[in-house]
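Novice: sequence unknown, structure follows:
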């Protein structure tokens, strides 16, 4: 078999390691000092005071999708989010998380992260590695990319090298990229195989790569272009996470918990293992997805088991130190000093406080909480008499011995006649085991009473069944709506919130009952927000409605204007909801070179559409235009300044489809003479309109009906018979709209 120079180099490397191993063992055997035992590996602490680790959640940021990976850099947290791409969060006051930036990834999910300088490397499901400039975290920008055929679930950064685990479903790859030029990754080596390569860690010129099939793969990377697998270690189960601790390798996977191996001699030698107990009732054999080591503790993202902490001060005897349930499937974590950031699949990103306190007597209780910090047999002294509860025969010092006391830690109680768990002093029904409280003092115990606080709201429907002043808690923050100044918890006080019970809405500029977030026309001028230069300014005078004292620019102050968004109306003396200037529907008169057409405009049912048409007519917009499209037995269409169906007024208007109480359309294309808006899709109308020549019911609910011919139907029918170009239905001779005028009669 032909040998390569790289094979020779690899053999030399392994020989040197083995010689070093023998030399090390020889030196250990010759050392003085008596007794046996092994010395800790380089970089591992020999001893430390006994401690207690306590984890507590400070804040949670709910991400839009599944958070796969996180990276903390100072007070900035980068999140690879499955549906929203890259998210950038900021830690404020060391206690809260808030979003400050993002970079959407439209064609793939973000899976993994690494960072060098101000460049972030984002591994994706289908786009390879994205190089993102985060010099301004609030505005991350895509600089370049390196395409890979597989999904990049894990990225490892070592100096100027990226190690990528690319999973394509069949032939997978372990890729080595040179990033000495940070924004231009260059492929320098790769290993292909059928194993699914996952997380990796580099030591001794070897990449130890977690594998879903073989457990652990060792890849020689001294010369990336000749990278090759030197050994596979079949552990019998899938390995997800690997990490270094001095001369030790930590691995964790689907079963077996945490395993520790000695890698001083390159090849792992098992040292110990620690099962990670499935404490969550919904979990079983949970895979571990990430390991971070800080000090002599290993912090493990352990699926449904949340975060688990293992003391690895003595690698030969690891011990469980702490656990925190993240309430979701924990996929990643990042430890930095006394703060930890974790990701889970349902609740997003958690900011966690890490408190490590001394435990002098090693009883598992921190000295600060231990009444007897130097006595491992005692931790509590309920009555503070200097005698620990274990030794004290009367822990609460109420004169009743613990053996006879139903409540040995409560000096106010010692009897429980009905054995219901509530002391007789507190129990309003001391002889009835089924009752003990009567909130409304009506003589009926709360368990039997259907309305404990007698506020008229059944307990089953009452958010505060024991508080007669409260019954509803819209935002579920524990404060009833009567006392809560922000019922929907949207950050806008109820006094200023147009929708105090809807967290998704707070502003309703045009007062139409539809919040601005859902409203397609916020200022009620008929124009869609996306085509409106001033979407919050009804009269388009450049002054938003919230500061404009005359929103419709009719010279009547909004304070006294009965119709503050309608420039044609301002009084309603009989309070019938109809303006006094035009109390009934007006008419449009269309003068053409074929005759005159008069149409009633349905202002009462479609006010925005008719307002737009009337406004254009008064501006003489239609004068001189044509009916540019005529289809026999269907309709005649006009109002396009381009004369070919492509023109409009420069904006779009919203559709209006009024319905009765049963949800039936009030306006339909139910015969000839119906005036309706032309459009190219929902909410795209402008100036073009058509008049039907027959019933066209398939247009109902698609095109806004806003009028009907009352005179001149013969003119409409005559226009409907003019000769047209078969290619575009344009009349061969112009049908001209000489003038459109509006009249109340």
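Specialist: Structure received. Note that the coordinates shown come from a computational prediction; the quantities given were computed from them, not determined experimentally. Residues are numbered from 1 along each chain as shown.

Novice: hey, let's count contacts and neighbours off CA atoms from now on
Specialist: Fine.

Novice: pretty sure residue 601 sits against residue 708.
Specialist: Yes - the pair residue 601 and residue 708 passes the contact test of Cα atoms under 8 Å, sitting 6.9 Å apart.

Novice: and the two? which has more neighbours close in?
Specialist: Neighbour totals were compared for residue 601 and residue 708, and residue 601 leads with 26 against 23 (other Cα atoms under 10 Å).

Novice: distance of the more buried one from residue 609?
Specialist: 9 Å (Cα to Cα, to the nearest Å).

Novice: any common contacting residues for those two?
Specialist: residue 706 (Cα atoms under 8 Å, 6 or more residues apart in numbering).

Novice: pull out the buried residues from the longest helix along the chain.
Specialist: The single longest helix within the chain, with elements called by DSSP state H, is helix 5-30. Within helix 5-30, the residues that count as buried by 16 or more other Cα atoms under 10 Å are 10, 17.

Novice: list the buried residues in the following helix or strand past it.
Specialist: Where DSSP states H and E defines the elements, the next helix or strand beyond helix 5-30 is strand 51-61. Across strand 51-61, burial judged by 16+ other Cα under 10 Å covers 51, 52, 53, 54, 55, 56, 57, 59, 60, 61.

Novice: out of those, what pair is the most spread apart?
Specialist: Taking Cα to Cα as the measure, the buried residues of strand 51-61 span a maximum distance of 30.2 Å, between 51 and 61.

Novice: what is the orientation angle of the helix or strand where residue 101 lies with strand 51-61?
Specialist: If you go by DSSP H and E, residue 101 is part of strand 96-103. Relative orientation of strand 96-103 versus strand 51-61 (axes from the mean of the first three to the mean of the last three Cα atoms, to 10 degrees): 50 degrees.

Novice: please compare the first structure with the one that follows:
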């Protein structure tokens, strides 16, 4: 008692601190909205206190089983929801933290005592616990097949064989990196809420040797986990709800969060809603119809601190800390809505829903898988044909188990529901008409062969059937605890002990007035679809001595039955779907009908919808419940996805929605963001959004959300593709051209037209991209400047033009750089004569050319004396005349070539003379010149004297 007082005191202190900060916490989360504005109308909440602190809760039949901390297991009769019975306790040696019920046993995670197994075959007198200790505290438990999976704190996952519940096996461990607090089994994987490391995923295809964990961290402390469809829903304490895509368990997605005002401790998903035990905030209900975008939570406050939640029928059972058990009315049955149909290629005989898919047994087409993520708009069926005629289907983990008439048991891998695997068969001696899978066994209603039991421990290799014959025609089977309940045609209900599935007991019968075609067991009662007698209800609290049936007559022929909460749903042949209040089994309520266009053969209720196998009409989906004061708006008119050319104008999107309490709507575009802020709307009035003209060509995803006064919303997505499907068009393209070497400033250009021009590149073939991407404009020249100084060669350029629609066009042009001009010799030193014995003489040439290459100097008659040697335009070329040349004439011919193969030449003749050959040395030449000058002066002098004497003589 002292321990209890201290716990209560600590909780009160935490609660007072929370109250001190609560207003600021609300403002931090949603500063512009009053949370009371989205709180639902008051639901009915009923309490039953317990002596301990409730941590976990599960409901089976008419009893709630509670992990009640230091009080052990508490069992409460909840037949009358408004006045739950007084708890019956079975104390445990540890502290009960979680509980799971399977068959006649309650499995308790008992903290320091490990696993406690308690016989609850008589819930009013639970048996003495049997224990299997674990190395660390057992905090969470889940039963699958013959194994108990426990979250054991710092020891990670513990796996215990419970094939004999009275003598559990030794634990096998797989350590995790954090502090495991909860576990959920789906298919071949264990999903562990692992504290600071978030979600740990462990392959348990071999439970005796679990695989290495794969992790996806979460923002806070993962304490609870629930799997539904392809998503893991994690109670992440102060971060609220974390949603993780586990379509590939080996590579989980990044969490998406929806914060809650409390601290998320426990989690359960039912239909389109996640129910979170949110500690001080009570029960938080979150719309997860779109798991990637969870809705804003709505709350049902409780007196205590909510740590766990279990949903059955229209009620949420909440483990509410020191307050004990809280029962919250979360839904109400409504008059069934008009069915929505999805036709199948054959006759729909049975349906089971798992996650976002309905699995339909189609008589002559095999298994049909239909996406029902939006129940109001089911997807097109995907088929996997089977031998025989399919009559019933049961989905467990990654496999669909089908009763396929003459083909017996059919097992189909549905790990990828959109592409079911090839069937695996195990024939039976009769005609397989009904099936129920429990643990490692498939129990088959095998017509004239009675009950067939097949080991499916390895679903890919089913075992040989074991039979227990029945008196008439086994058409359906349901497993509860250690018994198989068989709908046996004219023999009524057959009850068979299957505590040892390899050696079933002799049937015990309870005849019915009609023809037993379908069966469901809930708590102490078997509900039989009794064909022309409607619903037969039989007390099976003592399975070895079933009670006398009570009847609820229906107008047609009852083929199948499903229990959800206090209601029995019957597939009533030509009368369609019937639901009957069976809260008081001895006095069932009136039948409520919703006709279908086919002939209802079986029904499965999940969340707010009944899924009916409607024979020739395929799958019929009917809403039969609604959340109390939390119903989302209904979109009754919406646009289809469409595409428009980029030069569009004047397009709109129109939606119409209905709701009893409309509030506001918003429109978002996926990339742009908000395009219409919160705006009031009126039920039944059309909302029109004008798509702006001139948007770029791309895919636009517009999302409208209609909100009501209670925080419920519905959204519709429409994809608008603004596209340009027309290639750009050339209006001007360049011709192939040749350019003389030495060019400068040359370019090529293209002109194109297009509605959404984008970029272009220029590629030099053999080299790669040399320009771009560069934007271009419609009707405007797009230029490429040819680099100056390219060598002599042809160059092929390809211009690639794209528009915003991804359309392309290209053009290639060849530019040939050539040199057709001979080199020009601008200087040559000319012929020269020189006497032998010269000391130095250079011959010199200068030439110009765009592409100079080499030159040679040839001594005519002798050959090349220089070269080939490269030369440079404009630079002198010098040749030193050899000093050893003998007298004579020497002709030097220089030949200059360029890269274009053009050439030019020039000749210089050098004459070498000797002095005896008339070559006069410079010194002699000077004296000769002086002498000639003297002689000339003498002659001139004599001429001047002669006329004078002649004159004298003449005179």
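Specialist: On my side now, so go ahead. A quick note: this is a predicted structure, and the numbers were derived from the prediction, not measured.

Novice: TM-score of the superposition?
Specialist: The TM-score (TM-score structural alignment, normalised by the length of structure 1) is 0.34; 275 aligned residues with a Cα RMSD of 3.3 Å.

Novice: ok so, going back, show me what counts as buried in the strand holding residue 101 of structure 1.
Specialist: Neighbour-count burial for strand 96-103 of structure 1 flags 96, 97, 98, 99, 101, 102, 103 (criterion: 16+ other Cα under 10 Å).

Novice: that strand - contacts with which helices or strands?
Specialist: With contacts defined as 3 or more Cα pairs under 8 Å, 6 or more residues apart in numbering; DSSP states H and E, the packing partners of strand 96-103 of structure 1 are strand 51-61, strand 85-92.

Novice: and the longest one, what other elements does it pack with?
Specialist: In this structure, strand 51-61 of structure 1 packs against strand 96-103, strand 319-324, strand 348-358, with contacts taken as 3+ Cα pairs under 8 Å, 6+ apart.

Novice: those: which one's closest to residue 629 of structure 1?
Specialist: For residue 629 of structure 1, the closest of these is strand 96-103, at 45.6 Å, according to Cα to Cα.

Novice: tell me which residues of the helix or strand just after that closest one are tucked away?
Specialist: For strand 96-103 of structure 1, the following helix or strand on the C-terminal side (DSSP H and E) is strand 110-116. Residues of strand 110-116 of structure 1 classed as buried: 110, 111, 112, 113, 114, 115 (neighbour count, 16+ other Cα under 10 Å).

Novice: and the first one, how far from residue 166 of structure 1?
Specialist: Right, residue 110 of structure 1. Distance from residue 110 of structure 1 to residue 166 of structure 1, by Cα to Cα: 13 Å.

Novice: turn the helices and strands packed on strand 51-61 of structure 1 into TSV, including distance to residue 301 of structure 1.
Specialist: Shown next, in TSV, are these (distance: least, Cα to Cα, whole Å):
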stretch	distance to residue 301 of structure 1
strand 96-103	20
strand 319-324	10
strand 348-358	12
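
Novice: how close does the residue nearest to residue 383 of structure 2 when sequence neighbours are not counted sit to residue 331 of structure 2?
Specialist: Closest residue in space to residue 383 of structure 2, ignoring its immediate chain neighbours: residue 368 at 4.5 Å, by Cα to Cα, 6 or more residues apart in numbering. The spacing between residue 368 of structure 2 and residue 331 of structure 2, counted by Cα to Cα, is 30 Å.

Novice: if you count surrounding residues, which of these two has more?
Specialist: Ranked by neighbour count (other Cα under 10 Å), residue 368 of structure 2 and residue 331 place residue 368 first, with 26 against 20.

Novice: can you say which helix or strand has that one in it?
Specialist: strand 366-371.

Novice: past that strand, which element shows up next along the chain?
Specialist: Using DSSP H and E, the helix or strand that directly follows strand 366-371 of structure 2 along the chain is strand 382-384.

Novice: tell me what whatever helix or strand comes next after that following strand is packed against?
Specialist: Counting by DSSP H and E, the next helix or strand C-terminal to strand 382-384 of structure 2 is strand 392-396. With contacts taken as 3+ Cα pairs under 8 Å, 6+ apart, strand 392-396 of structure 2 sits against strand 348-354, strand 357-362, strand 399-403, strand 434-438.

Novice: which of the ones you listed sits closest to residue 119 of structure 2?
Specialist: Of all these, strand 434-438 sits nearest to residue 119 of structure 2, with 18.4 Å by Cα to Cα.

Novice: measure how that closest one sits relative to strand 348-354, angle-wise.
Specialist: Going by the same axes, to 10 degrees, strand 434-438 of structure 2 makes 20 degrees with strand 348-354.

Novice: what is strand 434-438 of structure 2 packed up against?
Specialist: Secondary-structure packing of strand 434-438 of structure 2 (3+ Cα pairs under 8 Å, 6+ apart): strand 392-396, strand 399-403, strand 441-445, strand 476-480.

Novice: distance to residue 892 of structure 2 for the ones you listed - can I get that in CSV?
Specialist: Formatted as CSV, these follow (distance: least, Cα to Cα, whole Å):
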stretch, distance to residue 892 of structure 2
strand 392-396, 104
strand 399-403, 100
strand 441-445, 111
strand 476-480, 118
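
Novice: tell me which of those strands sits nearest to residue 520 of structure 2.
Specialist: Per Cα to Cα, nearest to residue 520 of structure 2 of these: strand 476-480, 5.9 Å.

Novice: who's in contact with that closest one?
Specialist: So strand 476-480 of structure 2 is in contact with 103, 433-438, 443-445, 484-488, 517-521, going by Cα under 8 Å, 6+ apart.
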